[in-house]
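Q: Any chance you can model this:
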Amino acid sequence: MCSDDIAIRVSQLAKCYQIYGNPRDRLKQFVLPRLQRLLGSPARQYFREFWALQGLSFEVRKGETVGIIGRNGSGKSTLLQIICGTVAPTGGKVSIQGRVAALLELGAGFNAEFTGRENVLLTAAVLGFPQQSMQARMAQVLAFSELGDFLDQPVKTYSSGMYARLAFSIAIHVDPDILVVDEALSVGDARFVAKCMRRIKEIQERGATILFVSHDVSSVRTLCQRAIWLDSGQLVEDGEVFPISGKYMEFMLGDDASSAPAQRVEMAGPAPPDAANGKAAGSPENSHGLDNRPVTHWGSHKGLVLAASICNVQGVRKDIIPWGEAMHIIVDVRIPPDVSREQLCIAFSIKDLQGTDLIVSTTYEQSTALPESDRFRVIFRTINHLVSGKYVLVVAVENRFNRSISHYYEYLEGAHYFSSLADERLFGIFHPAIKQLTQST
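A: Down below sits the predicted model:
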């Protein structure tokens, strides 16, 4: 790849922090090892090492939007701080092409005694943005941040949300070649966060390079084409955002389910008959089964979902469903004796390829009584109002304690990839049939 196409190159990056048990150990480390070496004794170490990053390497092309995902403590913030130049690495190298504007932890780079206006000029100067140009854009910064008279108050009087507003407003008005966002928007109100996300997309469309860190996987999938998954300071996976974020969710949610022992349920015996024609599920006649490329598949009892697909009213699996036609979401399951029937629930979701839930329904919400047999079928009937595009079916077998709490016996994202097709162009995402009336007033 041509070096001119690379905005960020990270090579064998490492960062080690010295962790002291108490303040005295810091003083000991400063004085005693020198004395010990002078006396010819081995120098003691009064701290323990914590490697926030270890041998990390990757490249980001110009104009690319990359999501950095991982658990708390995985090294995401340290990585971004090194890229932005606020933290020095212990080893390795970072090469940057272009002006970097960053939204790191709240107030990073701000002088608490300065006013918001003074911090705007200070931050712009640090980034190499001309002061005269920043003065000319001050009204735009004020309008976007919605800080009003607070712009001329010391930032030490700001709330966390006001910090985020000011930091973001500065970052987007210095014409960044590279925009770095590290969870700074999580403290804003919903309306301002939506406003920021729209502006990030505008910056994205102008060709800027974006590094985006968020625990909200749906936001990462919406904004990013690629995801880098870190854990314990090391690279786990790097690739297309949908499969990488799916594996990450599987890993995270799998941790939540680790209290229940993982069990593999053998799918022995004949499959449930098809509701329409009595043929076995998964037979060549209707191909009702599971796609062989699930994005995320986890749970305490994998193997409960025998088949799941989008079908027509005859129960035949369809990879293309015309807009406005009836469709059946058919789920065949096998429930072993050790799975409680008391709060058992079958659920499905239809997502777009960015991972956004578009249609969700469960037998819990519908108060559907499930059969007592170990094998049964659930059919959800609806009309396809999805605009033309590609979608993915998610199915789950849950223990639904209440509306908001559930334990997943099995969660399968990618049970069926399918397309919706309309004869004419439809706008939006979900386009139901709408009747129009006119009245004279």
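
Q: switch to C-alpha atoms for all contacts and neighbour counts from now on
A: OK.

Q: What residues of the strand of greatest length in the chain count as buried?
A: Determined from DSSP state E, the single longest strand within the chain is strand 406-421. Buried residues in strand 406-421, counted by 16 or more other C-alpha atoms under 10 Å: 407-421.

Q: Please identify which of those residues is nearest to Lys28.
A: Distance to Lys28, by C-alpha to C-alpha, is smallest for His407 among these, at 50.1 Å.

Q: Quick check: closest non-adjacent residue to the residue nearest the centre of the chain.
A: The centroid of the chain falls nearest to Val217 when counting by C-alpha atoms, centre = their mean (1.6 Å). In space, and not counting its chain neighbours, Val217 is closest to Ser245: 6.7 Å by C-alpha to C-alpha, 6 or more residues apart in numbering.

Q: and for comparison, fold this next one:
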Amino acid sequence: MSSDMFSEVSLRVRGVTKDYLIYERPEDRLKQMFRRKHRYYTAFPALKGVDLEIYRGETVGVVGRNGSGKTTLLEIIAGTLRPSAGTVEVSGRVAALLGLGAGFNPEFTGRDNVALNAAVLGLGPGALAAVFDRIAAFADIGPFLDRPVKTYSSGMFARLAFAVAIHVDPDILIVDETLSVGDEAFQRKCFRRIEELKADGCTILFVTHSAETVIDLCDRAVLLDRGERLLMGSPRTVIAQYQRLIHAPVAKAAAIREGIRAMDGQAAALALARVHEAPAHDAPAHDAPSRPVSESGGNTDDAPAQAEASLPGEEEDDAFLVDDFQSENVVEFPAAGALIEDVHVETPGGRRVNHLVAGHDYDLVYQVTFAGAVERVRFGMQIRTSTGLVVATQNSQTETEEGLSIPEAGMVREVRFPVRVSLVPGVYFMNAGVVTTDADGNNRYLHRLVDVLAVRVLTPPRQTASGVILIEGSRPVRLRRFPPGEPPTGSGTDERLSPTHD
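A: Purely as a prediction, here's the structure:
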């Protein structure tokens, strides 16, 4: 990556607005043509004064709920849609994947459509001949390359369209969810190619609903909502606020939205400073996300100034709290002598969080109030996946121990289970329970809450694990190097790699 990376503006969007005109009846469109002083339509504002400035070599993710204006913005940047107001300045060749099969003639073969798309993107016959074999190999659709594209599956469309776009030497690559239709192997190949383009100085702008992809791949991210730019900043900051927004209850949604908007200037400045400070050969800088709670622990949903003040301090880890990220399927068994309350996760420093970092230590905490005296009490917890698979269970005492004695009613116990998050990224659910054991060794629940707490495990940098359990160890990964021609039975030379989750 060249030394002037992130110093040259590749894309500048100023005050871009787009209004779609909605006519109730077909004849109203004709009337409007001849009677311009009258208004036969309703204007729907898809974009409202959006500003962006993106630098050469940057990768920027665009996130937001459906209907927030993401695709409209990308279409305007690509030049396939005209804004109602505002300007777009683009430096260099733009290759855009804005829709499955967009620009493809269904009657043409894949080979013919490659030539057609390459010509649209400014690639002449000679230049196309030099890269055609690479396009065909990347798409890897076999004999279907010489068949009409109307016979293609959605995955074949995606393969061929992406293969063309990334081999026309684009200065700016725009991708709108196209990769979500490909199989996992193809997606991995695409992201590897995106990294290569980025290293060569290509500016990449893409829409995705995958938080992990934004955090892994992007230098910055922008949050759109109702056609407006609410926030631009580091990927983790933007994703945290996006998740606050989509989980916001109706009564708090407006206040949360304004709180996020108030953070925009400071978050954008911090993220841009980190991008410019990052060494050219480094991966994207992902700073700690802002927390939706203030340093004193107060809720900031109704206080934009506090939300802005909470932008980021250095944390013991990147875990954070999204107030409205909660389990929607809590199953509560009847209380029969005890009551479990205030189930939450804390960092070792006592900060409440529900977005956790793999490989770090936390405490699952809850309080139990007892309705009367009871003997042989044990406390328990459980962690399950979204499909119900139990990945961890822990009790406060073993079966051979007597357990805790509660001598009188009204006594309260705080329970803390230490938890090392050895899980791959995803959403998990936690249970809490308190039981008593009778003289015959039979367990009876005094209270039990199933799926009472939802937590999200974040994607760590350079994550390579999949499945459920994150394989950990105090020793680094070891490689043994042998000279060429030497059989792998000698002493060799050890090479050590740090664990990818550190």
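
Q: of all the buried residues of strand 406-421 of structure 1, which two lie farthest apart?
A: Longest span within the buried residues of strand 406-421 of structure 1, C-alpha to C-alpha: His407 and Leu421, 35.0 Å.

Q: what number of residues lie near the aligned residue in structure 1 for Ala139 of structure 2?
A: The alignment partner of Ala139 of structure 2 in structure 1, by TM-score structural alignment, is Ser145. Ser145 of structure 1 has 21 neighbours, counted by other C-alpha atoms under 10 Å.

Q: How about the one 5 residues further on?
A: By the criterion of other C-alpha under 10 Å, Phe150 of structure 1 has 16 neighbours.

Q: List the contacts of it.
A: Counting by C-alpha atoms under 8 Å, 6 or more residues apart in numbering, Phe150 of structure 1 touches Gly116.

Q: and it, that's in a helix?
A: Yes: the assignment for Phe150 of structure 1 by DSSP: H, G, I helix; E, B strand; the rest coil puts it in a helix.

Q: returning to what we had before: grab the nearest non-local neighbour of the match of Ala139 of structure 2.
A: Leaving aside its sequence neighbours, Ser145 of structure 1 sits nearest to Arg165 (C-alpha to C-alpha, 6+ apart; 5.0 Å).

Q: Which positions within whichever strand or helix holds that neighbour qualify as buried?
A: For Arg165 of structure 1, the host element (DSSP states H and E) is helix 160-172. By 16+ other C-alpha under 10 Å, the buried positions in helix 160-172 of structure 1 come out as 161-172.

Q: how near is the residue nearest to Val217 of structure 1 to Asn292 of structure 1?
A: Distance, Ser245 of structure 1 to Asn292 of structure 1, using C-alpha to C-alpha, to the nearest Å: 18 Å.

Q: So between the two, which is more surrounded?
A: For Ser245 of structure 1 versus Asn292, neighbours defined as other C-alpha under 10 Å are more numerous around Ser245 (30 against 9).

Q: Please enumerate the strands of the stretch 101-250 of structure 1.
A: For the stretch 101-250 of structure 1, applying DSSP state E, counting those that start in this stretch gives strands covering 178-182, 209-213, 226-231, 234-240.
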